[in-house]
Structure formats: C-alpha cells, structure tokens
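>>> 3D model of this:
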Amino acid sequence: MQQQKCYVIPGLLNAGLLNGNQPIYIFILNQIQDMKEVSLKMNSYLQTVNAFHPYTWVICNQQTLQLEISEVKQFLNQFCKNIPLQQFQRIDKLIIISDTIQLQQLINVIPSAWSTILTNKIHLVLRLNQLINHNIELTQYQVEFLSRINNTYQEEIPFYGRDISEYPLANTGVPECLEAILQYYDRHDDYLKKQGVFRISGSVQQEQKLIQQFQIRNYSVIDDYDPDVVSTVFKNLLCQLKKPIFPFEMYDILKETQINTSKEKLLEMFQVFFAYMPEVNRKTTKRIAELLFHVADYESENLMGLNNLSIVFAPCFLRPEQTNLSDLQGAKIVVHHFNLLVQNVEFFLQEFRINRNSIPQKVQHLI
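Predicted coordinates for the structure are as follows:
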C-alpha cells in the first residue's frame, strides 16, 4: 500500500488508513487558508482513496486553540457547496473536538441538505486523546504535531517515496530503517525459512503503525510485528523510492540486452554502473543481496530460490522512469540479470577500482 501524505494542503491532514480500510481526514480549521482549495482536494481524495469505503471526518483547531460553533457552521456551509451529496452519504463518523460546543448546537448547524444523513453520525470529543474511543488511535507524535503546527508549517515528509539519501543513515552506511529490518532478519533466521517468505503481504493497519514508529526513528518495536508486515514495509520502501537504487537508465539498458548475454559482459556492465552509484546505494545493495543469497539457502523449506526472489525484488531495485509496453516485455530479461547481480554482488563491489576515464564513451553517455 502506498502511504498517503500526512498533509495535503494547509488545514487538511490525511491521517492514513488507521482504522482498517477506512480513511480518516482531520480538518484543522484555524489552518485552512483557502476553503475552496481544501474542499476540491477533499473531493478528489474521496473519489480516489478507497472510493467505495466509509470514511471519518475529524474537525478541530490546533490543540491550544478553542473551537467555536461559529467556525464549525461556516466550515460546513462552505463545504456543502463543493462536495456532492452522495459523498457525504459515505461518512461513517463526523467527530468534532471541542470543550466549548454542545451536541445540540452541532445538530442545529448541520446544513439542511445533510441533516438526515449526518444527524446520527455526529460525535463530540473534548480532547484529541479521546479519539481512541472511536477506534482512532493517534500516536503521541501526531498529537504533538497537531499542537505545534502553525501557518508556516512545512509538509510532513511521508515515509515512502523519498530518495534513499533522505533517510537517516546507520553506522553501516545503510538507511537506519533498512538496517533495522535487515537486523530483524539476522535475529530471526527462522522467519527466512517460512514458505513463501517475502511473497505474502501483511496487515495494512499494522504496516501503517510500524511506519509511524519508523517515522519517529523508533526501531526497537520491530520485533513486536509479524514478519509479513515487516517484509511488506521492506518491499514498499524499496519499490516506492523517488529514484530506484539503480538508475533508471540501467533498466533501459538491461531490457535491451539479450537473455543469453555472456556473464562477463554483464559483470562489466554492472561494475560500470556501481562505479557511478552513490555510496549509500552500493552499500544498501550489498546488504540486501547478502540477505537474499542467505534466504535462497533455505529454498527447500521456503520455496524461494534466487529466481523467485529475483522476481519479487528486481522491481524494487530496477524500474523504468515511465512504463510502456516494451518495459513490460523486457521485465523478464531484467529479472534474469538481477538474479546474476545477486549471485555476484561481491564481484561488483570490489573497491570500485574502475576508472571513470577508462569507461568507453558509448557506455558513459548512457549513465
């Protein structure tokens, strides 16, 4: 699952899929700078993010500011003009966080077009931490974020979708989050023997909870999670990098090579690319390739030899910048070559002795 951005635009917080498959949207009224923009964005999300599921609204001000009934009334009236009525029929809960508003006041300010839809779905909450009573469990980090935001806030960086260099690095030179996952498998070697390891997806809800902990660099909780959840985060993190670990051009070159290209020629090609890759990319590749090679040792138990592992992980390392039919046709070739890479990763990473000046111009212009 692709993680949704925490903030969409000022005043609209997408809290992610925290309640099963049900999206939760939090409106911070004192942060809204353009009501029309917020309503248009919300309408877009309602049509694209779990479009057929119920969803929850939470309306509040920053935790340090009181929310008044007049603000809620103005917000609802303006929103009514821009959101189709059928979208409101999907609302599961409309939760207002305020210690100054009475429930009857809320019912009275519901626009007439919505009254029959929303009247029995309104809930009044006094404090953010009481959202847990509605199966909405905000982390302490999220509560603090809601308390400290101001009109000049910067958008929260989502966990997925960054460049690999944007993640905090461990002493090994690998991103901390990936190092935590790799060490998890070091500690739990028995998980690698599980049949279909890395092919089964974990719980979406648990994935989101683990991501929230990774966002605040709390990696110690990883042992509390099912291995399928950890592997889901592992694969999604790699697949959704802003730029893949191997440059886009590498995919373009590999898909054009023949599947029977000699091992020596492919090794030379890979070595050229490794020479140009950032250090964090090289070290990450080495650590993960070592894990995959180890997993393949248990093929008789997990049924995941290097070929099957390459089918799963090749798209995590190699992908085109824009997908077309030729990319899909070349995917089998890329998987085959990725398999070769895993088997020979130590060779590729030999001190990177290759001299850039000695690389043929025909290859240089492709990098």
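>>> can we go C-alpha only for contacts and neighbour counts from here?
Will do.
>>> now Y219: how far from M269?
Going from Y219 to M269 by C-alpha to C-alpha, to the nearest Å gives 37 Å.
>>> how about E321?
20 Å.
>>> pretty sure Q329 sits in a helix.
Yes: under DSSP: H, G, I helix; E, B strand; the rest coil, Q329 falls within a helix.
>>> burial count for it?
When neighbours are counted by other C-alpha atoms under 10 Å, Q329 registers 11.
>>> likewise for T284?
T284: 19 surrounding residues under other C-alpha under 10 Å.
>>> helix or strand: which one has it?
Using DSSP states H and E, T284 sits within helix 279-296.
>>> what residues does the helix or strand just after that helix touch?
Of the helices and strands lying after helix 279-296 in sequence (DSSP H and E), the nearest is helix 299-302. Here helix 299-302 makes contact (C-alpha atoms under 8 Å, 6 or more residues apart in numbering) with 192-197, 305.
>>> counting neighbours, which of those comes out on top?
When neighbours are counted by other C-alpha under 10 Å, L192 leads the contacts of helix 299-302 with 24 neighbours.
>>> identify the farthest-apart pair in the contacts of helix 299-302.
Comparing all pairs in these by C-alpha to C-alpha, the longest separation belongs to K194 and G305, at 12.5 Å.
>>> second input sequence below; structure requested for side-by-side comparison:
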Amino acid sequence: MFNKRLVDFNSDEIPLVVKRTIENLKKRALQSEGLFRVPGSVSEIKELKKKYNNGEDPDLDGYDLNSVASLLKRFLRDLPEPLCTFDLYDIFLASAVINVRESRNMMLKKILGEMPLIHKNLLMELCTFLKEVASFEKYNKMGPDNLSLVFSPNLLRSEDESVSITIEDAPIAKTLMKTFITDYDDLFN
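The predicted structure is shown next:
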C-alpha cells in the first residue's frame, strides 16, 4: 500500500490507510494540540505501515494519536507520484500566485479537473478533513497556515527534487495548500 502509485490501486476509492487514519483522527484528535506537528513513535509508524502493506486493517485506537497522524503524512510523502502530480506541478504553482481570488480559483478548478480521478478524490477527502481540523484551531493550534506548512511538502513536489527547488517553491506550495483548505467549498463543489 505504501510506496505505490495511486493510479495502481484497484479503483478510484480512497486507500484504506487514508480512510482509517482520517476516521480515527476525527474521532480522537480534533482538539489535540499540535496535531500533525508532534512526531509519532517511529516503531508504531513502522508497525502500522507493515500491517497495512500486509493487507491488514489494524485498530488504530490502540496507537498514539501522533503516530496515526504521522502515518497519514508518511503515506502521502511516500507516494512515488505526489497527490498534485508531477505533470501539473508548474501550473499549480503558477496558479497559486494569481492575486485575484476568483481568477486563481477558476484556474485551480480547471487544473483539478485535469487530475487523475483517484488523485482528485484523495485531495478532496484530505482537504475536507483538514478544513475540519482547522475549525478546531482554538484547541489544536492547527489553522490553515499551520496545516498548509505541514502538508504542502507531502502533496506537491517537483520531479527534480533538488533542495534548492524545494526551498524556492515552498512558500508558493504553502499558499496553494492553504487555498485548498480555505477555499475548499469554491474549489471542490
């Protein structure tokens, strides 16, 4: 399940590990301060990763919240083709810097329509969840700014993963991710 291209899954459904981690975090962690910023247990993450790779559906309630959150980020980071695909990387970045919100969102909707369906479905699922996490910012200290900082490197990366390009593009990628969260209703509905 990990390190597998999304288009190689059997359907356009959300991968089980993503479904389960989101369900579990909604149930247990929305008010947990530092959600997604505090790292999980390396041994728990390895154990869970192994179970999912073996086709198991482990009960996540027995694991630390931060390990479950880290597992979700790890799944996204380990995708050989990022959620916002390599071929759309430049156009995603170009649209993120459009200053007029309506124009930017119109361009983003067009790009989202060009994504493989599984990529778009997973991005929608993730952003729905992150929007909900952000609604509990008062408790978890994870508003759109912090969430976009944590998630943008896992969702958008250049095929040429040089450090200089990653650093140079990071602020734009963060802006894009924040737009996905704050303008979710406009972009995905």
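>>> got a TM-score for the two of them?
In this superposition the chains share a TM-score of 0.89, using TM-score structural alignment, normalised by the length of the second structure; 188 aligned residues with a C-alpha RMSD of 2.0 Å.
>>> let's have the contacts of helix 299-302 of the first structure in TSV, adding distance to M35 of the first structure and secondary structure.
Supplementary listing: these in TSV, determined by distance: C-alpha to C-alpha, whole Å; DSSP: H, G, I helix; E, B strand; the rest coil:
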residue	distance to M35 of the first structure	secondary structure
L192	51	helix
K193	53	helix
K194	51	coil
Q195	51	coil
G196	48	coil
V197	47	coil
G305	54	coil
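>>> closest to I288 of the first structure among the residues you listed?
Distances from I288 of the first structure to these, taken as C-alpha to C-alpha, are shortest for L192 (13.4 Å).
>>> isn't L6 of the second structure up against H119?
Yes: look at L6 of the second structure against H119 with C-alpha atoms under 8 Å: they come within range, at 6.9 Å.
>>> for the second structure, which segments count as strands?
Counting by DSSP state E, the second structure has no strands to list.
>>> so where do the helices sit in it?
Along the second structure, counting by DSSP state H, helices occupy 16-28, 42-53, 65-78, 89-96, 101-114, 117-134, 137-140, 144-155, 163-182, 184-188.
>>> what are the buried residues along the fifth one?
To tie it back to what came earlier, the one meant is helix 101-114 of the second structure. Using 16 or more other C-alpha atoms under 10 Å as the test for burial, helix 101-114 of the second structure gives 104-105, 107-108, 112.
>>> the first structure: matching residues for that helix?
Aligned using TM-score structural alignment, helix 101-114 of the second structure spans residues 263-276 in the first structure.
>>> so how much does the matching stretch differ from the second structure once superposed?
Averaged over the aligned pairs, stretch 263-276 of the first structure sits 1.4 Å from the second structure after superposition, using mean C-alpha distance after the TM-score superposition for the first structure.
>>> residue contacts, the residue lying farthest from the centre of the second structure?
What lies farthest from the middle of the second structure is V100; by C-alpha atoms, centre = their mean that is 24.7 Å. Applying C-alpha under 8 Å, 6+ apart to V100 of the second structure gives no contacts.
>>> for S103 of the second structure, same thing?
By C-alpha under 8 Å, 6+ apart, no residues touch S103 of the second structure.
>>> rewinding a little: got JSON lines for the helices of the second structure, with distance to M1 of the second structure too?
What follows is the helices of the second structure, written out as JSON lines (distance: least, C-alpha to C-alpha, whole Å):
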{"stretch": "helix 16-28", "distance to M1 of the second structure": "8"}
{"stretch": "helix 42-53", "distance to M1 of the second structure": "5"}
{"stretch": "helix 65-78", "distance to M1 of the second structure": "8"}
{"stretch": "helix 89-96", "distance to M1 of the second structure": "24"}
{"stretch": "helix 101-114", "distance to M1 of the second structure": "24"}
{"stretch": "helix 117-134", "distance to M1 of the second structure": "14"}
{"stretch": "helix 137-140", "distance to M1 of the second structure": "29"}
{"stretch": "helix 144-155", "distance to M1 of the second structure": "16"}
{"stretch": "helix 163-182", "distance to M1 of the second structure": "24"}
{"stretch": "helix 184-188", "distance to M1 of the second structure": "26"}
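>>> closest to N10 of the second structure out of those helices?
Here helix 117-134 is closest among the helices of the second structure (C-alpha to C-alpha), at 10.2 Å.
>>> what packs against that closest one?
Based on contacts counted as 3 or more C-alpha pairs under 8 Å, 6 or more residues apart in numbering; DSSP states H and E, the elements that helix 117-134 of the second structure packs against are helix 144-155, helix 163-182, helix 184-188.
>>> average offset of it relative to the first structure?
Aligned to the first structure and superposed, helix 117-134 of the second structure gives a mean residue distance of 1.0 Å (mean C-alpha distance after the TM-score superposition for the first structure).
>>> and for that helix, what's in contact with it?
Contacts for helix 117-134 of the second structure (C-alpha under 8 Å, 6+ apart): 6-7, 11-14, 22, 26, 30, 83-84, 112-113, 140, 142-144, 147, 180-182, 184, 188.
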